[in-house]
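Colleague: Pasting a predicted model and its sequence here:
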Amino acid sequence: MIRSVLFLSLLLPGLLVPALPAQQSRKANIWKQTLTERLPLLGHRNWILVVDSAYPLQTSPGVEVVETDAGQIEVTRAVLAQIKDSIHVRPVIFMDAELPFLTEEDSPGANAYRQQISAVLHNYTIQNELHEQLIAQVSNAGKEFRILVLKTRLTVPYSSVFIRLDCKYVSADAEDRLRARMKSGVQP
């Protein structure tokens, strides 16, 4: 009996180590596959969130959470690349207003994260809002619309990237002009 336990204790660590990369690979495939499957179905008013590991599990019926077991920068890049390649949606990006005020002392990794996420989002206009307000918007939207939450391994607070999808083939300016014409009653 003792020999069996000793044998298993020596054997099991070797068996478990190869399973970890396979498990990570499966998680990577799941979140990427989920994103690929959901994006064609999502449209304006839907959201995709790339969140840190402490982001709360919300109870709104439209919120779907997928654990990525990946880094936030990697997931953000993948989401933005798929949105860019889509024919129907464009991103409107929000981030927590608290992020610029984090100190490295209180939130280790905050400085590096700010630099990395700035590099990823440099081509986009970022709207900053308080974290609680963003969560409330998502919760409210989740009552009627689908929200895809991709949870990452990042452990920096107030670092989530909130992406509200908008129609790619109608700009905000074109929509404003349409509404103005409708209000005035003047048809083209």
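Modeller: Sure, I can see it. Numbering: from 1, shown residues only.

Colleague: going forward, measure contacts and count neighbours with C-alpha atoms only.
Modeller: OK.

Colleague: Tell me how far the residue nearest to the spatial centre of the chain lies from residue 86.
Modeller: Nearest to the mean C-alpha position of the chain, by Cα atoms, centre = their mean, lies residue 50 at 1.7 Å. Between residue 50 and residue 86 the computed distance is 18 Å (Cα to Cα, to the nearest Å).

Colleague: again with residue 29
Modeller: 20 Å.

Colleague: Verify the assumption that the residue nearest to the centre of the chain is located in a strand.
Modeller: Yes - counting by DSSP: H, G, I helix; E, B strand; the rest coil, residue 50 is found in a strand.

Colleague: ok, it touching residue 160?
Modeller: Yes - counting by Cα atoms under 8 Å, residue 50 does reach residue 160; the two are 5.7 Å apart.

Colleague: can you give me the helices for the protein?
Modeller: 2-38, 72-85, 110-120, 131-141, 172-184 (DSSP state H).

Colleague: Can you say which of the ones you listed is nearest to residue 96?
Modeller: helix 131-141 (5.0 Å; Cα to Cα).

Colleague: in the closest one, what's buried?
Modeller: 131, 134-135, 138-139, 141 (16 or more other Cα atoms under 10 Å).

Colleague: could the residues you listed be laid out in a markdown table, adding distance to residue 124?
Modeller: Output for those, formatted as a markdown table (distance: Cα to Cα, whole Å):
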| residue | distance to residue 124 |
| --- | --- |
| 131 | 19 |
| 134 | 18 |
| 135 | 21 |
| 138 | 20 |
| 139 | 24 |
| 141 | 22 |
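
Colleague: In addition, the following structure is provided for comparison:
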Amino acid sequence: MVKLNSLLLIVVLALVTGCDRVKVNPGNTTTWQEQLEQSMALLGHRNWIVVTDMAYPLQVRNGITTLFAEEPYMEVLSHVSDLIDSSPHLYAHVYLDRELSDLNESLCPGIENFRKEHQRVIPTANIIFTKHEDLIDKLDSTSNKYQVVVIKTRLALPYTSTFFELDCKYWDGEKQKRLEEIIGE
């Protein structure tokens, strides 16, 4: 009876404090890969997937799901990139923190290797560099209406999060513009 009351109290506290809104996968038997793959059919344009370093904050908005990956950052990044590329309905605009460009080896040992490995997975020509705080603000506002999936890794280098803003693979801005012309808007 005491255990049942304790469990009931925990559930009530979680509901009252809003802890039910934070979805993190420790203790879950489903891997982050399985969870992400299962959600891919549900994700569409305006959704985001973010691969982060260890210090990335746990955001608590309803629209943000946080998963944890034990695998190395580049392995996670490669898996996410491949999953998006193989999707029949999605492609991504890829963002990195603008601050990453200013880091050097004396300030941040290991950053040159990170950039080289990241370039191997996602060529720099395909990346939009934006201030970190602007990206965080964008996720915060986006999660009011749309789902954001954050995959946190054990990487311990600053400004290394990769942001994938999902978009529709089979419908683009040019087609939308032509449709609006037909409609008369």
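Modeller: Thanks, I have it. Values in this document were obtained by computation on a predicted structure and should not be read as measured data.

Colleague: Could I get the TM-score for this pair?
Modeller: Between these two chains, after superposing, the TM-score reads 0.80 (TM-score structural alignment, normalised by the length of the second structure); 159 aligned residues with a Cα RMSD of 2.0 Å.

Colleague: For the residue nearest to the centre of the first structure, give its distance to residue 7 of the first structure.
Modeller: Distance from residue 50 of the first structure to residue 7 of the first structure, by Cα to Cα: 44 Å.

Colleague: and if you look at residue 142 of the first structure?
Modeller: With Cα to Cα as the criterion, residue 142 of the first structure and residue 7 of the first structure are 52 Å apart.

Colleague: who has more neighbours, these two?
Modeller: residue 142 (22 against 11; other Cα atoms under 10 Å).

Colleague: could you list every residue that touches that one?
Modeller: Contact analysis of residue 142 of the first structure by Cα atoms under 8 Å, 6 or more residues apart in numbering lists 60-63.

Colleague: what does residue 87 of the second structure align to in the first structure?
Modeller: Residue pairing (TM-score structural alignment): residue 87 of the second structure is matched to residue 86 of the first structure.

Colleague: Tell me how many other residues crowd that match.
Modeller: When neighbours are counted by other Cα under 10 Å, residue 86 of the first structure comes out with 13.

Colleague: what's the burial count for the closest residue to it other than its chain neighbours?
Modeller: Closest residue in space to residue 86 of the first structure, ignoring its immediate chain neighbours: residue 40 at 7.7 Å, by Cα to Cα, 6 or more residues apart in numbering. With neighbours defined by other Cα under 10 Å, the count for residue 40 of the first structure comes to 14.

Colleague: Over to residue 100 of the second structure?
Modeller: Residue 100 of the second structure has 19 nearby residues by other Cα under 10 Å.

Colleague: pretty sure it is touching residue 159, no?
Modeller: Yes - counting by Cα under 8 Å, residue 100 of the second structure does reach residue 159; the two are 5.4 Å apart.

Colleague: top helix in the second structure by residue count?
Modeller: Longest helix in the second structure, counting by DSSP H: helix 2-17.

Colleague: Centre of the chain to that helix, how far?
Modeller: 31 Å (Cα atoms, centre = their mean, to the nearest Å).

Colleague: Ok, stretch 166-173 of the second structure next?
Modeller: Going by Cα atoms, centre = their mean, where stretch 166-173 of the second structure is centred and where its chain is centred differ by 18 Å.

Colleague: Can you point out the buried residues in it?
Modeller: Here stretch 166-173 of the second structure shows 166-167, 169 as buried, counting by 16+ other Cα under 10 Å.

Colleague: Likewise for stretch 58-77 of the second structure?
Modeller: With burial defined by 16+ other Cα under 10 Å, the residues of stretch 58-77 of the second structure counted as buried are 59-69, 73-74, 76-77.

Colleague: How about stretch 79-90 of the second structure?
Modeller: Buried, per 16+ other Cα under 10 Å, within stretch 79-90 of the second structure: 80-81, 83-84, 89-90.

Colleague: Run through who's touching it.
Modeller: 37, 40, 44-45, 91-92, 121-122, 166-170.

Colleague: Go through those residues and flag which are in strands.
Modeller: 91-92, 166-168 (DSSP state E).

Colleague: ok, which pair from those is furthest apart?
Modeller: 92 and 168 (8.4 Å).

Colleague: Could I get the buried residues of stretch 166-173 of the second structure in CSV, plus columns for distance to residue 15 of the second structure?
Modeller: Below are these laid out as CSV (distance: Cα to Cα, whole Å):
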residue, distance to residue 15 of the second structure
166, 31
167, 33
169, 38
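
Colleague: What separation do you get for the nearest residue to residue 92 of the second structure once chain neighbours are set aside and residue 101 of the second structure?
Modeller: Excluding the flanking residues, the one nearest residue 92 of the second structure by Cα to Cα, 6+ apart is residue 166, at 4.4 Å. Distance from residue 166 of the second structure to residue 101 of the second structure, counting by Cα to Cα: 24 Å.
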